[in-house]
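> Predicted model and sequence below, questions to follow.
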Amino acid sequence: MRSVFETPADAALALLNSGQAFTRKAGSFLGQVVVDDTPLSPKQREWLVTLLERAGQPPLTIGEDR
């Protein structure tokens, strides 16, 4: 298992591949993070961090989003 995720896209892809059940909204958000290289807003980053925590996944690194 990873110790941290270096990019939001890596984290989102890991969540989608984890087998966890996500709401349609969360799944759509994660898919968008994987394919869109636009930097995350602070609120989007917070949501991704929350999803990682709930799934028991490693955290994001601190710093740049992409």
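Nice, thanks for sending it over.
> make it CA atoms for all contacts and neighbour counts henceforth
Noted.
> Excluding sequence neighbours, find me the nearest residue to L40.
Leaving out its chain neighbours, the residue that sits closest to L40 by Cα to Cα, 6 or more residues apart in numbering is D65, at 6.4 Å.
> second one coming, line it up with the first:
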Amino acid sequence: MSKAPFATHREAALALLNGGYRASRKAGQFLGQLAVDPSPMSAAQTDWLAKLLDKAGLPPLAEGGAQ
């Protein structure tokens, strides 16, 4: 059974930050920004977040969740 996709980029970022997953300083700064900034993500940010979620074995961001 797979988990449901994250509804927002904030939820995804907080799951990565609170889940004890290893992240570089740059990735941590990026995730911290996503957790507090509700602005829509760029295509590059959306791609990076997707890669971080995949690497951690977490569900993807839902369609429209980057908005």
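Done, it's in. If you're wondering where the values come from, they're calculated on a predicted model, not measured in any experiment.
> Quick check: TM-score for this pair?
The TM-score (TM-score structural alignment, normalised by the length of structure 1) is 0.92; 66 aligned residues with a Cα RMSD of 1.3 Å.
> Now do the same contact list for the equivalent of the residue nearest to L40 of structure 1 over in structure 2.
The pairwise alignment with structure 2 assigns D65 of structure 1 to A66, based on TM-score structural alignment. Neighbouring residues of A66 of structure 2 by Cα atoms under 8 Å, 6 or more residues apart in numbering: T8, H9, P40, M41, T46.
> At the geometric centre of structure 1, which residue do we find?
In structure 1, the residue lying closest to the centroid (Cα atoms, centre = their mean) is A12, at 3.4 Å.
> picking up where we left off before, just the buried members of the contacts of A66 of structure 2?
By neighbour count, with 16 or more other Cα atoms under 10 Å, the contacts of A66 of structure 2 hold T8, H9, M41, T46 as buried.
> Relative to P40 of structure 2, how far out is the first one?
Separation of T8 of structure 2 from P40 of structure 2 (Cα to Cα, to the nearest Å) stands at 10 Å.
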